[in-house]
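**Q** Please find the sequence and the predicted model below.
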Amino acid sequence: MIRICGWVRLMEYVIGVDGGGSKTEAASTLINGKLMKRHISGSININAVGYEEAKRNLIEVLEMVKLEEKAKICVIGAAGLENEKNRKLIMELLNGKYAEKVILTSDAKIAYKTTQMGGGDKMILICGTGSIAYMEVNGKPLRAGGWGYLLGDEGSGFWIARKAINKILRGYDEGRQPTKLTLKIMEKLNVNKPQEIVEKVYSEMGIVDVARVAEDVAKAFEEGDEEAEEIMMEAAWELARLIKTLIKRSGIEKCEVYCSGGVFKTSNKLIEAIRRYVEAEYPNVKICRCSYRGVAGAILMAIEEAGFTVNEEVIRNLEGWANA
């Protein structure tokens, strides 16, 4: 930030980008956290949607939130950016156009940043299209999960959706009558017969589209559907396993775990189930809902990278627009 005769040039600003599995949210704020612009587009996870679609979505959000001049700092947190090839592609794409400095990191890192405004040990658990647990101990990052829909992401939105669709197809194989959950999912997918789901998924749906089926499973769980409960309780067990893995690796048995991501927005029961699984073994671990959206973490990182302290004014301004 430029200081002239003790006055701060307020129009210097930062950009934060949260690239989740299903959507990307970007915001531009002044150094004090005051929101200037915000925009949402599709996923920028190259591993999930490919480079061309990721490129279009990233350019869209940056074009929509930029101001007349370049931002001081732009922090982009997204799944898939651990991959050096993907990082290089994004840096070549941006090429200094939108900010004086661009920082690429993971969506887990920026989500974790939103938990760091108070004391004590913290962990973030993300359950959206994918799933991951993340924390830092003495500055060292620790993660569990987040290995993608083919190799992991247990308990995630995609995992839940795949489990539900698999149940439908098994029921069809065995000649069972469609269940209430089956009919709900078939209606969402706009198919008349269970076997039509296969063609729909393979020919028309991407990873993000499949993961959206999890919303219906989570809602059915909230309504007391037994079939949905079976799937969601298994998801809760898998997500609790991620938490317990990091507790064991870190040796920290007293901490706060913040739940973030689209699946948690649909299901309070899922958080309760995770809480029971974890607290049975680690009673001093507190499971709670994350208060801020991931983009707020990217903004916080950008403000600090610009050389400024996150003070009470910044927090107040963030609370005005970035609550989850």
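**A** Yep, it's here.
**Q** all contacts plus neighbour counts: C-alpha atoms, from now on.
**A** OK.
**Q** Can you list the neighbours in contact with the helix or strand containing Glu136?
**A** Assigned by DSSP states H and E, Glu136 belongs to strand 131-137. Here strand 131-137 makes contact (Cα atoms under 8 Å, 6 or more residues apart in numbering) with 108-109, 112, 122-126, 141-146, 153-157, 239, 242-243, 246, 250.
**Q** another structure for you, compare them:
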Amino acid sequence: MKILGIDGGGSNLRYCINNKKAVLKFGVNLTAETSEFLTKKFSELKKITGKVDKIVASLSGVENEKIKEKTYNILKNVFEINNIILKNDIEALVEVTNEKKFAVIICGTGINVMGIDKINNKRYQNGGWGYLFGDIGSGFWLSLRSIQEYLKYKDNLRNYDEIFESLEKYFKLSKTSDILNLLSEDNFKTKIASFTPVLLNEKSKLIDDLVNEGTNILANRCKIVLKRINSNILYLHGGTFKSKYFYDTFVDKFEEDIIFKFTTKNLECLLAGGML
């Protein structure tokens, strides 16, 4: 049986088939993208993989039944199969983790936190409300907030910060209003979030302020669920933790004796191998 495993993040889509894995440089933002855009992107994936017998996908947003149904129908029509399993990204990570009591934080383009007690079959979610209603501390949020502060500077509402020059270069702004072009792109959320690795590689007061604000809220979410399940094991997942500065700032928010671990790097291959 030819099984396609998909780990779809907000900035990259990782897939595995026949023990071969690869990364496609586009995000799968189910809550922000149109059906037409998602159909186009999954069709690009099919051109690479060819026909498959089964799809097992980890995708943020499918905890919502309407989004899950929409995504299922798109995959069904594109790949012309019915054998499709869709899991929320954090639930997929939980199911391939062997600990009995632990918490998982995802912090990439978006954020989510969950505490898991497999002994008593309990799960406690904190966050995961999407880029419009929450996701403070995420890659998207960090970039969005830097853009908002840049526009305040341009409107003479705040002082200059060193990150603004990098922002202008990255988004190729010949004039301030060019920033609005981001909103006309199909994958605007991915495009905005893609500035975060640049931001986290530089130093400025604004960056310090944003990272401190974001990691403080993220750490508090984790503390809440860890307390509920009476555990000190915290798994980290997502692109922002690749930044040593972001990781160190986040870890410093914990006074407790927390055991920090990173989740599997090959979730897509575990999915393709029948782990779910």
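**A** Noted; the coordinates are in hand. Small disclaimer: the values here were computed from a predicted structure and weren't measured.
**Q** still on that earlier bit, any of the contacts of strand 131-137 of the first structure buried? List them.
**A** 108-109, 112, 122-126, 142-146, 153-157, 239, 242-243, 246 (16 or more other Cα atoms under 10 Å).
**Q** can you give me the helices in the second structure?
**A** For the second structure, applying DSSP state H gives helices covering 35-49, 65-79, 89-95, 130-133, 139-154, 163-170, 188-193, 196-200, 205-229, 244-251, 267-272.
**Q** looking at these, which is buried most?
**A** Greatest average neighbour count among the helices of the second structure goes to helix 267-272 (a mean of 24), per mean count of other Cα atoms under 10 Å.
**Q** Check the offset of that helix from the chain's centre.
**A** Here helix 267-272 of the second structure is found 17 Å from its chain centre; the criterion is Cα atoms, centre = their mean, to the nearest Å.
**Q** And for stretch 251-267 of the second structure?
**A** 16 Å.
**Q** how about it: buried residues?
**A** So for stretch 251-267 of the second structure, counting by 16+ other Cα under 10 Å, buried means 253, 263, 267.
**Q** What separation do you get for Gln77 of the second structure and Asn83 of the second structure?
**A** Careful, residue 77 of the second structure is Asn; it's not Gln. As judged by Cα to Cα, to the nearest Å, Asn77 of the second structure and Asn83 of the second structure stand 12 Å apart.
**Q** Leu199 of the second structure now?
**A** For Leu199 of the second structure, the distance to Asn83 of the second structure - Cα to Cα - is 41 Å.
**Q** who touches the aligned residue in the first structure for Glu33 of the second structure in this structure?
**A** Counting by TM-score structural alignment, Glu33 of the second structure lines up with Val49 in the first structure. The contact partners of Val49 of the first structure, by Cα under 8 Å, 6+ apart, come to 43, 206-207.
**Q** switch the cut-off to 7 Å
**A** Under the criterion of Cα atoms under 7 Å, 6 or more residues apart in numbering, the contact list for Val49 of the first structure is empty.
**Q** And for Ala111 of the first structure?
**A** 124, 294, 297.
**Q** Quick one: residues contacting the last one.
**A** Right, the one you point to is Gly297 of the first structure. 110-111, 113-114.
**Q** Repeat that for the second one.
**A** Gly294 of the first structure sits next to 18, 110-111 when contact means Cα under 7 Å, 6+ apart.
**Q** Same question for the first one.
**A** Contact analysis of Ile124 of the first structure by Cα under 7 Å, 6+ apart lists 111-112, 133-135, 257-259.
**Q** Give me the spatial nearest neighbour of it, chain neighbours excluded.
**A** Tyr258 (4.9 Å; Cα to Cα, 6 or more residues apart in numbering).
**Q** I'd like the distance between the one you found and Ser267 of the first structure.
**A** On the measure of Cα to Cα, Tyr258 of the first structure and Ser267 of the first structure end up 15 Å apart.
**Q** Tell me which of those two has more neighbours.
**A** Tyr258 (23 against 18; other Cα atoms under 10 Å).
**Q** That one and Arg289 touch, don't they?
**A** Yes. Between Tyr258 of the first structure and Arg289 there is a contact at 5.3 Å, judged by Cα atoms under 7 Å.
**Q** Can you tell me what Lys68 of the second structure aligns to in the first structure?
**A** Aligned partner of Lys68 of the second structure by TM-score structural alignment: Arg87.
**Q** Provide a list of residues in contact with that match.
**A** Counted by Cα under 7 Å, 6+ apart, Arg87 of the first structure has contacts Leu81.
**Q** how does it look with 10 Å?
**A** The neighbourhood of Arg87 of the first structure, defined by Cα atoms under 10 Å, 6 or more residues apart in numbering, consists of 46, 80-81, 93, 103-105.
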